[in-house]
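Colleague: Fold the following, please.
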Amino acid sequence: EHYGCMVDLYGRSGKLQKAYNFICQMPIPPTAIVWRTLLGACSSHGNIELAEQVKQRLNELDPNNSGDLVLLSNVYATAGKWKDVASIRKSMIVQRIKKITAWSLVEVGKTMYKFTAGEKKKGTDIEAHEKLKEIILRLRDETGYAPEVASALYDVEEEEKEDQVSKHSEKLALAFALARLP
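Modeller: A predicted model of the protein is given here:
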């Protein structure tokens, strides 16, 4: 566990090569979780070359992990490498690798509410989306906030890209909890 924490610390601070070297010098074989932590940092910092190296290491340990493929796809999308994004998506379809749908739980009062990314089917989802839209507009007006849309699909309008990235389950759960504050 502590090795993963060190990789995470290096990764969060942008010291990706140090993280990679740290993993390579570990006295025990690195687990997929350790490599995955570095892949996530590569995604956050847009390091394509290292992300590809890390994905190769992950292929040896867990070749069909949908999360790893999505992270690598996000690295490519952020860099505007849409052919590589399409290639990953195609290979996932061919290999029948399904992306696991993200969800988040939030407790309001004594009730647990579950939110799924992008879902808008019932009253709580609609309430969460409305509150999230209100928060984003307020942040935009008061601070100049603009959602990071680089990894959104390239063939859609800018407004739709913002809509895509604002539907994460964590954001919806938090917005719902804020909407229900007394």
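Colleague: only C-alpha atoms for contact and neighbour calcs from this point on.
Modeller: Will do.
Colleague: Show me where the chain has its strands.
Modeller: For the chain, the strands defined by DSSP state E occupy 103-108, 111-116.
Colleague: longest single helix anywhere in this protein?
Modeller: helix 123-143 (DSSP state H).
Colleague: quick one: that helix to strand 111-116, angle?
Modeller: Helix 123-143 and strand 111-116 are oriented at 70 degrees to each other (axes from the mean of the first three to the mean of the last three CA atoms, to 10 degrees).
Colleague: export the strands of the chain to TSV and tack on distance to residue 20 and mean neighbour count?
Modeller: Listed next are those as TSV, based on distance: least, CA to CA, whole Å; neighbours: other CA atoms under 10 Å:
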stretch	distance to residue 20	mean neighbour count
strand 103-108	30	15
strand 111-116	33	15
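Colleague: Please generate a structure for the following sequence too, so the two can be compared:
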Amino acid sequence: MGAELPGAVVASAVLVAVRVAASGFPGRAAVGAAVTTVGSGLRWALALFLVPALAVRYGVNFGSPLLAAAGGGCVVLVAAVRALREGLGARRSGSPTQLFMVAGQLGFAAVAGLAAAYGAVHRVTDTYYEASLLRAVSIFLITAIVVCAATNEGLRIIPTTAAPRERP
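Modeller: I've put the predicted structure just below:
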């Protein structure tokens, strides 16, 4: 655990800091459509990936890496389509300009997340490729969510109709 301890300590500190910061916003409004879409995409990707997870994992080493990549790509594609339907579906009553702004917001978040993930993968060499993939996905999601939240505030995009969650 020696090599992993600093990362675990930093992750724990970030979680505590976020929880403390979140308590300072008791009357916060609902999140925007972009953050809702990213959250929906994460839920769909996790649910869909449980089915082919072992085939994708071991296909890289023992089978066909191209087939394993295609399987993983299919999971991501289906999750993205479902997330866009759910995230933007709540905004069907919005104007085309608003939908265009949300689509641009999601595109900008995706590009920023990919750039951050690329940097995270190429900065550290891991023994197992899964460790670098986990780092890349984590950095991608964190960056995309932060960009969506920041641009939602900056663009004054109307939030979704979802009610804010109550804090325990």
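Colleague: Any idea what the TM-score is?
Modeller: The TM-score (TM-score structural alignment, normalised by the length of structure 2) is 0.27; 85 aligned residues with a CA RMSD of 5.7 Å.
Colleague: So for residue 32 of structure 1, which of the strands of structure 1 sits nearest?
Modeller: Closest approach to residue 32 of structure 1 among the strands of structure 1 is made by strand 103-108 (22.1 Å; CA to CA).
Colleague: those helices in structure 2, which residues are they?
Modeller: Taking DSSP H, the helices of structure 2 run over residues 5-22, 33-49, 53-61, 65-89, 96-123, 129-155.
Colleague: buried set for the fourth one?
Modeller: Right, helix 65-89 of structure 2. 68, 71-72, 75-76, 79-80, 82-88 (16 or more other CA atoms under 10 Å).
Colleague: picking up where we left off before, can you redo the strands of structure 1 as CSV, where the extra columns are distance to residue 43 of structure 1?
Modeller: Output for these, formatted as CSV (distance: least, CA to CA, whole Å):
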stretch, distance to residue 43 of structure 1
strand 103-108, 20
strand 111-116, 22
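Colleague: Next, name the residue at the spatial heart of structure 2.
Modeller: Closest residue to the average C-alpha location of structure 2: residue 141 at 3.2 Å, with CA atoms, centre = their mean.
Colleague: how close does the residue lying closest to residue 18 of structure 1 once chain neighbours are set aside sit to residue 85 of structure 1?
Modeller: Nearest non-adjacent residue to residue 18 of structure 1, counting by CA to CA, 6 or more residues apart in numbering: residue 10, 6.7 Å away. Separation of residue 10 of structure 1 from residue 85 of structure 1 (CA to CA, to the nearest Å): 27 Å.
Colleague: And for residue 78 of structure 1?
Modeller: On the measure of CA to CA, residue 78 of structure 1 and residue 85 of structure 1 end up 10 Å apart.
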